[in-house]
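Visitor: Sequence plus the predicted model coming up.
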Amino acid sequence: MKRLIFTSLFILFAFNLYAQTVPLTLNIEKINSDKGNILVGICATADEFAEKEPCKYFFSIPAKKGTITESVNVDKGRYAVLVYHDENSNNRLDMAMFGKPTERYGFSNNKYGAFGSKPPFDEAAINIDKPVNITIKLRK
């Protein structure tokens, strides 16, 4: 009986330890209008960040001019965050000629690739093993 109780407690502890989540607080700055939504993807892999697969976490926040602060609990791990202001609520980042975005966007670490494109996953990735607070400044 003691062995069964010990084994049960060990399994319960192991699952709790493995499933631990931590808060990620996002400060999203330079929102130019109250129109539409702010779309946030928290991506655990390079394929998710490249939008070949859905991001592990994805959510929408009603836009508010200025700065929005939003907290979400995530599993401990390494993530890259992508954010864009979907002003016309069509659930995608609109592009002009030659692929230049017409809506504001940003990435974790405020990193950008060539000509303002998406940076590589490793440059935008952040380690989340304790509560983390990041600021993403949107740009166009």
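Guide: That came in fine, so what should we check first? Numbering: from 1, shown residues only.

Visitor: Please make it C-alpha for all contacts and neighbour counts, starting now.
Guide: Will do.

Visitor: where's the residue nearest the centre of the chain relative to residue 35, distance?
Guide: Nearest to the geometric centre of the chain sits residue 42, at 2.7 Å (C-alpha atoms, centre = their mean). Applying C-alpha to C-alpha, to the nearest Å, the value for residue 42 to residue 35 is 22 Å.

Visitor: same check, this time on residue 63
Guide: 6 Å.

Visitor: residue contacts, residue 60?
Guide: 37, 38, 39, 40 (C-alpha atoms under 8 Å, 6 or more residues apart in numbering).

Visitor: most surrounded residue in the residues you listed?
Guide: The residue in the contacts of residue 60 with the most neighbours, by other C-alpha atoms under 10 Å, is residue 38 (24 neighbours).

Visitor: try it against this one:
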Amino acid sequence: MKKILMIVVLFLAQFAMAQIDVKLSITNIKKMKGNLAIEFYRNVENYTKGQNAFKKLYVPIENIDKYETVFKNIEPTFYAVKVYLDVNNNKQLDKSFFGVRKEPYGFSTNADPILREPTFEEAKVEMTEENNTIAIKLNNNKGGE
């Protein structure tokens, strides 16, 4: 009987864990046309490989300066977010031979290393009930205008 009670308590605790709504705001789009690629990552390995994003959106946009969305019922933890505006619809962030980004891009902490992506540690933000907004300003300086 104690085992059953313990299992029930653990089961209910899983559902009782607080979930939050995370608001994502992307600015500096500059009324460009293309597809906004948004990738949420929860761990270093997936972030580094650019695979198995926890949440992924590919949103067609045109003639807007700002895009906002809400991810509902998200576990409060650390996330790193990558965003780029795919202006030529090839579903990848285009880079020059030297690794310089050719399309507008951004990361969750607005970090901007020139010839590399920020690491997971540099890009991660802690999402909590009190801190539930990520604001990313697209960087258009490497081309894309």
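Guide: Arrived safely. Worth saying up front: this structure is predicted, and the values here are computed from it rather than measured.

Visitor: Name the residue in residue 63 and residue 35 of structure 1 with the higher neighbour count.
Guide: A count of neighbours by other C-alpha under 10 Å puts residue 63 above the other of residue 63 of structure 1 and residue 35, at 20 against 16.

Visitor: Pull the number of nearby residues for the residue nearest to residue 137 of structure 1 when sequence neighbours are not counted.
Guide: Computed as C-alpha to C-alpha, 6 or more residues apart in numbering, the closest residue to residue 137 of structure 1 that is not its neighbour in sequence is residue 29, at 4.7 Å. By other C-alpha under 10 Å, the residues close to residue 29 of structure 1 number 17.

Visitor: So residue 29 of structure 1 is in contact with residue 134, correct?
Guide: No. The criterion here is C-alpha atoms under 8 Å, and residue 29 of structure 1 misses it with residue 134 at 10.7 Å.

Visitor: Could I get the full set of helices for structure 1?
Guide: For structure 1, the helices defined by DSSP state H cover 2-18, 46-49, 121-124.

Visitor: chain center to the longest one, what's the gap?
Guide: Centre-to-centre, helix 2-18 of structure 1 and its host chain are 33 Å apart (C-alpha atoms, centre = their mean, to the nearest Å).

Visitor: The second one too?
Guide: Remark: helix 46-49 of structure 1 is offset 12 Å from the chain centroid, using C-alpha atoms, centre = their mean.

Visitor: which residues in structure 2 does that helix match up with?
Guide: Using TM-score structural alignment, the residues of structure 2 aligned to helix 46-49 of structure 1 are 44-47.

Visitor: Would you indicate which residues of the matching stretch are buried?
Guide: Buried positions in stretch 44-47 of structure 2, judged by neighbour count with 16 or more other C-alpha atoms under 10 Å: residue 47.

Visitor: Brilliant, that's me finished.
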